[in-house]
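In: what's the 3D shape of this:
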Amino acid sequence: MERILVTGANGQLGSELATLSSNYPQYEWIFADRTKITLDDLDTLQSQLEDIKPNIIFNCGAYTAVDKAENERELAFTVNHVAVELIAKYTFKNNAKLIHISTDYVFDGSSSIALNEDEETNPINIYGASKRAGEIACLKENPNSIVIRTSWVYSKFGNNFVKTMQRLMQEKDSINVVNDQIGSPTYAADLAHGMISVLESSSWIPGIYNYSNEGEISWYEFALSIKEIGGYNCNVGGIPSASYPTPAKRPEFSLLDKKKIKTIYNLDIPNYKESLKKMFI
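Out: From the prediction side, this is the model:
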């Protein structure tokens, strides 16, 4: 029986994979939180991998505190780059499959059309730079890896934009949300399904793929959809990013083109609103 190791097991994507895992009893699933897989201690990580001996790794673990990363560069790069390099080396040496999760933040946001996998990367914050370094290391150390870039992830699990909006819209009469950052959300349950579909496919084509839900929206429009589906009475206003400064810059435009993963793996990707409704059920 093949053994799947899921890092970042308590995160949004790891939790959605755990929910799905019972539908795939042909695999032995190992869900590793920080106690089982230590991405910031490389000696420990090496011995943990050798103990677990996975045939497949879904690397969902990451340093994702975008603003904190500006002051914690070393930690961000250890987890998002050097640990990924080690995992890739392990999988290559042991002929194990690796699906590594990356981000739209590898782009600078200067595009105005959906970004495909071959577009030039140019991260504008430490988090994005650390994730891009991880992509490069992953494919260098294990050219058989699959890297999936995703964006604006949310889920019933963990902390995310949708849950924050749900809370604020019930607590406040009015809120403001930035209206000049464009992309598309990703329902983590959809991405989890997509990852398993890739694994279960008869073909394994290494390289970088994009995955997010369909649709092109701003965070403000996303908030309006949350208000509509949730039936909240809160007034939602749109503001420019300049009115809401953050330590880390965000890409203004990071809409991902999903043609490659849809074509190669025959994935049917839902519209963002369709998936958002599922979270409310």
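
In: contacts, neighbours, all on C-alpha from now
Out: Will do.

In: contacting residues around residue 108?
Out: Residues in contact with residue 108, defined by CA atoms under 8 Å, 6 or more residues apart in numbering, are 121-124, 250-254.

In: just so I have it, where are all the strands in this structure?
Out: 2-7, 27-32, 56-59, 97-103, 146-150, 153-154, 174-178, 182-183, 186-187, 207-210, 217-218, 235-239 (DSSP state E).

In: Same list (those) but as JSON lines, adding distance to residue 224 and mean neighbour count.
Out: Compiled in JSON lines, the strands of the chain are given as follows (distance: least, CA to CA, whole Å; neighbours: other CA atoms under 10 Å):
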{"stretch": "strand 2-7", "distance to residue 224": "33", "mean neighbour count": "21"}
{"stretch": "strand 27-32", "distance to residue 224": "35", "mean neighbour count": "18"}
{"stretch": "strand 56-59", "distance to residue 224": "32", "mean neighbour count": "22"}
{"stretch": "strand 97-103", "distance to residue 224": "24", "mean neighbour count": "25"}
{"stretch": "strand 146-150", "distance to residue 224": "22", "mean neighbour count": "24"}
{"stretch": "strand 153-154", "distance to residue 224": "16", "mean neighbour count": "21"}
{"stretch": "strand 174-178", "distance to residue 224": "10", "mean neighbour count": "17"}
{"stretch": "strand 182-183", "distance to residue 224": "14", "mean neighbour count": "23"}
{"stretch": "strand 186-187", "distance to residue 224": "16", "mean neighbour count": "25"}
{"stretch": "strand 207-210", "distance to residue 224": "25", "mean neighbour count": "21"}
{"stretch": "strand 217-218", "distance to residue 224": "10", "mean neighbour count": "20"}
{"stretch": "strand 235-239", "distance to residue 224": "7", "mean neighbour count": "15"}
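
In: out of the contacts of residue 108, which are buried?
Out: Neighbour counting over the contacts of residue 108 (16 or more other CA atoms under 10 Å) leaves 121, 123-124, 250-254 as the buried ones.

In: buried stuff in the helix ranked longest in the chain?
Out: Across the chain, the longest stretch assigned as helix under DSSP state H is helix 126-141. Of the residues in helix 126-141, those with enough neighbours to count as buried (16+ other CA under 10 Å) are 126-139, 141.

In: let's see this one next to it:
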Amino acid sequence: MSEPHAMHLLVTGANGQLGQCLADQLRVQNITHTLLSREDADINDTVVLEKLIADKGITAIINAAAYTAVDRAESEPGLAKRVNEDGPLALAKLSARFDIPLLHVSTDYVFDGTKITPYEESDATGPTGMYGQTKLAGEQAISRHATKYIIMRTAWVFSEYGNNFFKTMLRLAKERDTLGVVADQFGCPTYAGDIAKALIAIASQLHSSAGGNEARYGIYHYAGVEAVSWHGFAEAIFEQAHKQGVITRRPTVNAIATDAYPTPAKRPTYSVLSSAKLAQDYGVPASEWRLALEGLLR
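Out: Okay, the predicted model is just below:
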């Protein structure tokens, strides 16, 4: 049997928070990669991507490109669809044509949030807004057109990059003495650096088995190990930031109800994801988000 070529990962959405964490991890782990941002090429531009995959000998694609403006998606459905549905469709077709795995990142928003126990991969989907609908359509396009794919649903992503809850809270802590944060929505904060490590670990295992065990393709959940409310997450951020001297005083965080903070898109009330299947199949443990917070603030 011929030796598989060296792994060469193509990362789309390279300028997003996950894309930047992937770039950091790939450099640290010294893995050959090509980063593609929206400025370099549109993920719907199959001609450019086809040439890139062929010329560079790409062995797998990690799609971190996404339209993530949940509220804006309600008024920009066309743009959300282009990035979240048409893009994954184009990549799925390339994955099939070149017979290489596609690792795609999806979201807890594909669920309606009415469960009271952690969501598993086999649970029925039912997105309530445009963002979730376009992300689900992207998942469906991949499962129809690609055979070697991993769809990784994650949630409540935070990191040192981009715009996210963690960075917003740190900014507000310096500006205000008291804040109101929603306390009746529950989920699992997930550090983007951990998502990056998980994706790379999966890609490496798929590469070394050269797609051996087909049963390990499919949908997986990857999120933080511990569920909290947004209010609980804010408290954890302030506690750590204060302990490490990043903020001089901890603001008072008042618990508010979702109804007190109306948004154009409805948020899932409960979107806790169980990461058990991924741990079982790939040995990748759930994100220790409290440790990640500590590391980021340090």
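
In: Looking at the buried ones among the contacts of residue 108 of structure 1, which one is closest to residue 188 of structure 1?
Out: Minimum distance to residue 188 of structure 1 across these is 17.7 Å, recorded for residue 254 (CA to CA).

In: Surely the closest one and residue 119 touch.
Out: No - look at residue 254 of structure 1 against residue 119 with CA atoms under 8 Å: they stay out of range, at 11.2 Å.

In: corresponding residue for residue 66 of structure 1 in structure 2?
Out: With TM-score structural alignment defining the correspondence, residue 66 of structure 1 maps onto residue 70 in structure 2.

In: Pull the contacting residues for that match.
Out: 130-131, 265.

In: gap between it and residue 265 of structure 2?
Out: 7 Å (CA to CA, to the nearest Å).

In: which neighbours do the two share?
Out: residue 130.

In: Measure how buried the residue opposite residue 167 of structure 1 in structure 2 once aligned is and give me the count.
Out: Pairing criterion TM-score structural alignment: the partner of residue 167 of structure 1 within structure 2 is identified as residue 171. Neighbours of residue 171 of structure 2 under the rule other CA atoms under 10 Å: 12.

In: Can you tell me how far the most centrally placed residue in structure 1 is from residue 214 of structure 1?
Out: By CA atoms, centre = their mean, the mean C-alpha position of structure 1 lies nearest to residue 150, the distance being 4.7 Å. In this structure, residue 150 of structure 1 lies at 12 Å from residue 214 of structure 1, with CA to CA as the measure.

In: so where is the longest helix of structure 1 in structure 2?
Out: Using TM-score structural alignment, the match for helix 126-141 of structure 1 in structure 2 runs over residues 130-145.

In: where's the counterpart of residue 190 of structure 2 in structure 1 relative to residue 128 of structure 1, distance?
Out: With TM-score structural alignment defining the correspondence, residue 190 of structure 2 maps onto residue 186 in structure 1. When CA to CA is the yardstick, residue 186 of structure 1 and residue 128 of structure 1 sit 17 Å from each other.

In: wait, isn't residue 149 of structure 1 in contact with residue 208?
Out: Yes - taking contacts as CA under 8 Å, residue 149 of structure 1 lies within contact range of residue 208: 7.3 Å.

In: Mean per-residue distance, the match of helix 126-141 of structure 1 versus structure 1.
Out: Taken over the aligned residues, the distance from stretch 130-145 of structure 2 to structure 1 averages 0.4 Å (mean CA distance after the TM-score superposition for structure 1).

In: For that stretch, which outside residues touch it?
Out: With CA under 8 Å, 6+ apart as the criterion, stretch 130-145 of structure 2 contacts 67-71, 73-74, 77, 80-81, 84-89, 92-93, 96, 106-107, 109-111, 127, 149, 151, 218, 265.

In: Sort out which of those residues are in helices and list them.
Out: For the contacts of stretch 130-145 of structure 2, the ones inside helices are 77, 80-81, 87-89, 92-93, 96, with DSSP H as the criterion.

In: And the buried ones among the residues you listed, selectable in PyMOL?
Out: Below is the selection syntax for PyMOL that covers the buried ones among these, with 16+ other CA under 10 Å defining burial:
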select buried, resi 80+81+87+88+89+92+93+96
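
In: got the ones in helices among the contacts of stretch 130-145 of structure 2 as CSV, with distance to residue 37 of structure 2 columns?
Out: Written out in CSV, the entries for these read as follows (distance: CA to CA, whole Å):
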residue, distance to residue 37 of structure 2
77, 21
80, 17
81, 18
87, 13
88, 15
89, 18
92, 18
93, 20
96, 22
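
In: out of the ones in helices among the contacts of stretch 130-145 of structure 2, what pair is the most spread apart?
Out: Across those, no pair lies farther apart than 77 and 96, at 27.4 Å, counting by CA to CA.

In: aligned partner of residue 176 of structure 1 in structure 2?
Out: Aligned against structure 2 by TM-score structural alignment, residue 176 of structure 1 finds its counterpart in residue 180.

In: One more: residue 86 of structure 1?
Out: With the correspondence set by TM-score structural alignment, residue 86 of structure 1 lines up against residue 90 in structure 2.

In: residue contacts, the nearest residue to its match once chain neighbours are set aside?
Out: Taking CA to CA, 6 or more residues apart in numbering, and ignoring the residues beside it in sequence, residue 90 of structure 2 has residue 44 as its nearest neighbour in space, at 5.7 Å. Contacts for residue 44 of structure 2 were tallied using CA under 8 Å, 6+ apart; they are 86-87, 90-91.

In: if we go to 10 Å?
Out: For residue 44 of structure 2, the contact set (CA atoms under 10 Å, 6 or more residues apart in numbering) comprises 82-83, 85-91.

In: Same check on residue 147 of structure 2?
Out: The neighbours of residue 147 of structure 2, taking CA under 10 Å, 6+ apart as the test, are 92-93, 95-96, 99-102, 214, 217-218.

In: Format these as JSON lines; extra columns: distance to residue 26 of structure 2.
Out: As requested, these are exported to JSON lines (distance: CA to CA, whole Å):
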{"residue": "92", "distance to residue 26 of structure 2": "23"}
{"residue": "93", "distance to residue 26 of structure 2": "25"}
{"residue": "95", "distance to residue 26 of structure 2": "21"}
{"residue": "96", "distance to residue 26 of structure 2": "24"}
{"residue": "99", "distance to residue 26 of structure 2": "22"}
{"residue": "100", "distance to residue 26 of structure 2": "19"}
{"residue": "101", "distance to residue 26 of structure 2": "17"}
{"residue": "102", "distance to residue 26 of structure 2": "17"}
{"residue": "214", "distance to residue 26 of structure 2": "25"}
{"residue": "217", "distance to residue 26 of structure 2": "22"}
{"residue": "218", "distance to residue 26 of structure 2": "23"}
